[in-house]
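Engineer: curious how this folds, go ahead:
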Amino acid sequence: MSSADWDVEAFLKEAVDTAPDPGHSLHTDSHWATVEPHGAPLPEHGWKLHISSRADNLPELLDALVPALLDARCHFKVARSLPVLVRLNHGQDSPAAVGKAVTVYPEPSRARELGLALAELLRGHEGPRVLSDRRIRADSPVYYRYGPFSARWYAGDKGALALRIPGPDGAFFDAAATLDYRQPSWVTDPFAAADSPHGAGADGPGDVLGGRYRVTRGIYQAAHGNVFRAVETASGREVVVKQARAHVGEGRGGSDARTRLRNERRVLEAARGIEGLPEFLDHFAHGDDEFLVTSDAGSTNLLVHVRLHGAFLHPAHTAYGAPPAGFLRMMTELAGTLCALHDRGVVMRDLTPRNIVLGEKRAVLIDLALAALDGLHLPGGTAGFAPARQLADEPPRAEDDCYALGMALGYAATGMLPLTGTAVPGLARTRMLQSLGALYGATQRDFVRLLGALTDDRPAAAREALRALAAGEWFGTQAASAAPAGHAPVGGAEPETEPEQLAGHALGTLLGAVDRYLLDAPATAIGGVDASVYTGSAGVGLELLHHQDHPDVPRAVTRLAAHTAAASRRVGLAPGLYAGTTGIRIFRALALRAGYAAEPPREDVPPEPTDDMLSGMAGVGLGHLLLYDTEGGAAHLDLAREHAARMLSRSEPLMAVTPDSGLPHGAGVDPSFGYAHGLAGVVDFLVALAARDQDPAVARGALARAHELRRRAADLVAASAAPSAVPITASWCQGLAGAARALHHAGTLFDEPALRAAALSAAHACADWVPRMENLSQCCGVSGVGSALVELARDSGDERCWEGAGRAARQLLTRSAGPDEAPSFIDLDGQDAPLSWGMGVAGALAFLRRLAQPAQRDLLPPVLPG
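Structural biologist: Down below sits the predicted model:
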């Protein structure tokens, strides 16, 4: 039997059934086959052992390992199948999981003894390095780290759930594995003893690579190998050194990261002298790893540049002109380099924004590891930029690079990455062209035609467009005007949107997926323990309470109420509106009022001392006001008053964030301004209390802070129009959408024209951003902006707000990975909390529901009563 046909589960079942000690059980899930010895306790955490293996060698390794583990009567798990191990060792889903073919959970007193015995037993077996761990000995694939034996979730920073290990005196250790070794401060490494010379040994390359390249800083950290900036010690020349780790990303024929590194050297040598490529300098080995040295192309790639400094093609650019000179020059340089590569028989096959370096003199293409030359190529590509035919491993063609260049230029122009995982062939191309059409209409016709031609599935059209661009003969020329528009509409026709239909699709997605991602999730998965409004079951339940006419909703809400109560008991949560028990209590109160059974949450964590809305005092105070409206009780109003008094006693809000977002000054982002963690949330709470209380001090404090928010909003509205601004400037959490709602509530309550005008100004700025937003969520994206626009449009009748809300619905479709008749707004398997209000489907549904029926309230009861 070949290794490809070998069955891990069948092997383990036979081993368990025939073991001298029959007291073991075997169970499996989608990733792991787990063996448990009857009667042996499994501690919550301790020194776990990881045994690394190549997929081809796993049968041989398990032949030696499993009898020893059964004899030791310890819990262990094995990658369920060889395809699972291959995927694990590629590191794309979880880089820190590379190499962890087997995980062993020894009793604390036996960790050292068992680890040393296994390391001796498995000497000579090969496997990828486990980066999160230390290696017991250099000639054996046995590693160790201190970590959880079963997932235990705790409320972490700003209410977010995190895997943690409790220690003495209230200390916690963040337990999630990373690409570096870490251990709690209160434990002692059991393998670092004097009689264990291999324990805790570093097997990395050190700070001087190859004996002559002194590392100055890291550029990129990845499972398959790091990338460093270094100086050649003899000459002082600045270079880039790329590492390829042994056995990582192993594919057919045993090719791995080192194979791709060797291929890159081969191609760079063949392409020597082409402008716009790094120069090959050196190639050497250190242990099992290999290193490639090239000239230093520059410090910033296109992906990072656009994320930090904004897109190249701003909507306010001069109508009907060519793109800005710098953007045009970059396009021409990239096209010229590609044409020169193609002339030498090279197809790059991995042209992405990350692989375009913006050097001091020109744009440079890097990372030719997948390139094809002389009939040889390695499979793979980057989803979104590689055409479908390349990802299906069809023979390389020059137009594969044309497609990738078109998508990369689309990202550079709009700031939006191309869609991945599209359900219909050609849909990613259509969506990119639709995005361009929504942004520029006819004002950038030549550019839109260029992208249409580069991504055309007819080879001649793509190659001709590339040659014309490289020669500077596209913009304003016959080539552009002659490009066929009929094959795909220039800019793409904007999708037709009916809010009720879109809401129906979102509701169907939510109901169809809620069991898998929340209700049936195990307690070890975050979906099984997240009860919050922001990312968990309370937020989904709150939205579904608005859809009780659907026959499947009562069952879902009943189960969500039970899930919320159970999950909140598994994890100690602090009071908090969006990330805490206050929001859970609102869901419970509204569910009880609608006739559902609902138990209260457990609450055993002290409240956060900050004033923010997400998990701090502003949110707790507002939550109690909403509970006061829902179920009565003077205690709720009294508690809100206490929080307000503490806030008003300080001259400045006590925030969990600072104005420094980590982005450049021109990005137009100030976290301390926004709704989730900033002034806008404080204002909304104080306004809500002033609307329900007769205390003039509260009213004065709310009005004063509302005007401070108005002044700061004016600055951010101006900043949001700058070419260097980034999309989150318009968001609910940190940007203008949340502030617009808070200003609107304050202007309404106090009848202040200046506040109402500021709210509309912020809303209009948000509306302008909608076609440039790739994030579709409530928190950071389109749905949050759309919800704000609907509220202001409904209350003020403002046409620009109505138009912006409709544009937000169209943007949901324009960024949909499914066709218009079956849209897919959220990648359910590609992100955290995919069904949630804050990040996922429930948030999109909340916006679409209100757009279809503006009289309905938002997810939570209204800030202003009545």
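
Engineer: contacts and neighbour counts: CA atoms only from here.
Structural biologist: Fine.

Engineer: break down the stretch 151-300 of the chain into its strands, ranges please.
Structural biologist: Under the criterion DSSP state E, counting those that start in this stretch, the stretch 151-300 of the chain contains strands at 153-155, 161-166, 172-174, 208-209, 213-220, 227-232, 238-244, 280-286, 289-295.

Engineer: just the ones you listed: most buried one?
Structural biologist: strand 238-244 (a mean of 23; mean count of other C-alpha atoms under 10 Å).

Engineer: to compare against the first, here's the next sequence to fold:
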Amino acid sequence: MREDLELYSLADRHFYEAPSRWSAEESTFDLTFPEGWNRGGNLDWCMARPAGAELPGQGWKIHVSATPDNAERVLEIVARYCFEAGIAFKFLRTGRLVRAYSLKYAPRSASGKLLTLYPVDDAQLETAVDALAEALAGERGPYVLTDLRIGDGPVFVRYGGFIARHCFTDGGDRVLAIEEPDGTLIPDDRRPFFTTPHWVRPPEFLQPHLDSRSAQSASLGYQITEALHFSNGGGVYLARRESDGTEVVLKEARPLAGLDSSGRDAIARLDDEVRALRALDGIEGVPRVHELVDVWEHRFAVLDRIPGRTLQTWSALHNPLVGPRTTPQATRTYAERAVRVLERVTELVERIHEHGLVFGDLHPANVLVDEDDRVGLVDFESASEIGGGQRQHMGYAGFTDPDARGAEIDRQALGALALWLFLPLTSLNALSPGKAGALLAAVEEHFELPEHVRALILDRLRRPAPGTEGAAAPEVRFTDGAGRRAARESLAGAIRATATPERDDRLFPGDVQGFLNGGTDFAFGAAGVLWALRTAGQEVDPAHAAWLSEHASRSDLPPGFFDGAHGIAHVLDLLGHHDQAAELIAGAAPDVALTHDVSLFSGLAGIGLNHLHLADRGGEHLAGALGVADRLAEAVESGRSHGIDVAGRIGLRDAGSRGGLLRGWTGPALFFLRCFETTGQREHLGLAVRALHRDLDLCVARPDGTLQVDGGFRTLPYLDVGSAGIGLIADQVLRHVPDERLSESAMGLGESCRSTLVVQSGLFSGRAGLLATLGRLARGGAGERLPDSVVAHLSVLHWHALGYHGHLAFPGEGNFRLSMDFATGNAGVLAALASLDDFEAEFMPFLEPPGIAPEIAKTLGGNEDSDKVQNTPEGNPHPERTGEATNPIR
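Structural biologist: Sure, this is the predicted structure:
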């Protein structure tokens, strides 16, 4: 799972919520500031600074780590020193936040940090380090992975930024920055190991600590060949023993880090796991322990490698609902294999029970299946004695039961697994107590289940998730027009019901990324929600529009469309705040000049399209669009990755390409298409074709006839990263110019949108985006019957549907919490449904030509007939060519 999802799931059962709201009142640190000190900060961190003090932009900072048990005492000691020494510092506001940032799936870069100190020079740094090392002798805290440790206590140092500045990586990512001696901003390196910028020499007093660090590095005796998994508690690696080449798995544990709900750290859980595995030694499907090795402060269990792939991957490869078509024979064959796998997992779990143990964390990622459908289990760190009466302290959403004890923990998880094997939406059970029953009914529409499997699932259904009362979805028929109208009203009702205009950090609940930009952006914040409401013909509450206006002008917004200033400005302009929109765009100009990002989501393509959209507002938008066109033309022709192609992302775990409409080269293709439709210059059309070809280079043909983006360990059909958006824009380009490669790819791209099984419901990476794409590809005119491919999606959209206070609500990223945002939740589904019934409604900005006045188009480089470009079907300046190469799935 994403490492931030657990952190933002602590405070609320229904929505992703800021971890600072997790029992904040009960655990707020009571720290009294002396006179002459100012208090500031954000939701998580409280900043303490002497009045009038000026901090340097960067330097050596001090981190102090702590555990939940000693955090308050450590804070008092360090704060007292800082107040006396006049050193600015920040600290986590609550004890619950200390625990939250120490959990297994909390961000590793923040693990265990309680305080950060900002010495103004090396002399103050040395004095503070010596004083704190002495004052905190005997206190314990997790190792801060990015830092150099001082002695063996909880004091660490690192060179980095003191104030928030940003720059852009070669791949286009906007990251925190520090300044080189010549003034150039470069990324502030926060990788999980200690390093210094190339021009920085550590002060001499740090040399003994550097020497100590080097002396502690010892050979593990194994050569790591691949990283399989990372968490706050440590990594899991594939390795070979140096002495004989034996392939093994190394499981790493860090002390005081990766806590579970009982407070056990990764070391304690690894020790428990090794004891369990040794007790189960000799059972086929259970990894054998080779040895337990301590290297420095970390502990490694050396384990057999269990052959096979995870059940997640196995199901994705074999479930016949994954793909555009299936047959009765395919569903029968899969059902037989899935039941056989389930029975083998059940037999293995029962053997574990016979040895007096509970596995304790059964879910698809912990089950491995080999080529002969033999199974194994991994990750025994939650194993416990069967008669110990312990409850689960960790687990995967939809596979846990807080009331279960002993063997019942595994039995309930087996019921969830039985359902998941056929329809992997089990995590929805944690949000709605009645959802499992509806999912079982859906399974039985496609598969014939043996009675014992059905009984296993039904037993699970008798134990609904606690605290989810009222989460059942209202009855809605998505396949008829009246039902969709009711659905749109209900979706909008849920959006309004969840609005919190009294808050400053967000207006509508959505994905955790919405918290990064103050809840204002288009993809995950208020801007996109208000745009969707307006586009779908729903009322926009004036108070909500005012909230966006009041909270939009933040100095640290990124410049992009879906993640930053240009998208917010787009919506503000739509709502009548023209001057404020212009100010936001002007304020983003310096970052626009620096970015290497070419994407529609956060880069030049989205920025350029917004300038085209606003071209009637004034000459600065014309200049902006022309400048973007020049830069994107160079990017398309250069062959450089720009963070999209596989080669440009080497070193990232699960690395794959980012081809597609929002993150890939199709975004620039859309920009050049709109430029051509505006100006009539065929050079732009050629660039659109070349950009699409670059994304097609990132696609792979699957055996089911689909053409999908290569996402590394999986293939992707979506709008965000995936083939749907490529097919959508290729179809529009083919209306203007024939291209053999685009025409040959059209069928496979379109077929990729037709899978019956889609895990998520959202617009960017889920079913809503696929059905909206198919609807757009099949458009022939308002009021026509929807194509079968769209109806097929609509007929199963209820699989994802949940409820909130009587309204229709959809889950966001991961299906762990509800979301109202545009990218992952209700607003995106609303826009998708509206586009099916209203020919004028776009499900995403810029899918129609901008409609620029002829005289403006001439300024952009158009010819005397540029007004005709606006008035022919789809903006085609050569209507006689329409249909030369059309999408065959229309």
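
Engineer: what residue in the first structure is paired with Arg140 of the second structure?
Structural biologist: Pairing criterion TM-score structural alignment: the partner of Arg140 of the second structure within the first structure is identified as Glu126.

Engineer: cool, and Cys82 of the second structure?
Structural biologist: Per TM-score structural alignment, Cys82 of the second structure is aligned with Leu69.

Engineer: likewise Leu125 of the second structure?
Structural biologist: Across the two structures, Leu125 of the second structure finds its equivalent in Ala111 of the first structure, going by TM-score structural alignment.

Engineer: what about its match, neighbour count?
Structural biologist: Other residues lying near Ala111 of the first structure total 20 when counted by other C-alpha atoms under 10 Å.

Engineer: before we move on, what about the one 3 residues further on?
Structural biologist: Here the number of neighbours of Leu114 of the first structure (other C-alpha under 10 Å) works out to 19.

Engineer: do I have it right that it meets Val104?
Structural biologist: No. Under the criterion of C-alpha atoms under 8 Å, Leu114 of the first structure makes no contact with Val104, lying 9.6 Å away.

Engineer: assumed Leu97 of the second structure was part of a helix.
Structural biologist: Yes. The assignment for Leu97 of the second structure by DSSP: H, G, I helix; E, B strand; the rest coil puts it in a helix.

Engineer: pretty sure it contacts Leu43?
Structural biologist: No. Counting by C-alpha under 8 Å, no contact exists between Leu97 of the second structure and Leu43, whose distance comes to 10.4 Å.

Engineer: about what we covered before: gap between the match of Arg140 of the second structure and Ala730 of the first structure?
Structural biologist: Going from Glu126 of the first structure to Ala730 of the first structure by C-alpha to C-alpha, to the nearest Å gives 51 Å.

Engineer: what's the answer for Gly504 of the first structure, then?
Structural biologist: Gly504 of the first structure is 27 Å from Ala730 of the first structure, where distance means C-alpha to C-alpha.

Engineer: neighbour count: the two, which is higher?
Structural biologist: Residue environment comparison for Gly504 of the first structure versus Ala730 gives the larger neighbour count to Ala730, 36 against 15, counting by other C-alpha under 10 Å.

Engineer: residues touching that one, list them.
Structural biologist: Applying C-alpha atoms under 8 Å, 6 or more residues apart in numbering to Ala730 of the first structure gives the contacts 720, 736-737, 765-766, 769, 781, 785.

Engineer: same question for Leu575 of the second structure.
Structural biologist: By C-alpha under 8 Å, 6+ apart, the contact list for Leu575 of the second structure reads Ala545.

Engineer: from Pro600 of the first structure, how far off is the residue in the first structure that it lines up against?
Structural biologist: Under the alignment by TM-score structural alignment, Leu575 of the second structure pairs with Ala591 in the first structure. Ala591 of the first structure is 11 Å from Pro600 of the first structure, where distance means C-alpha to C-alpha.
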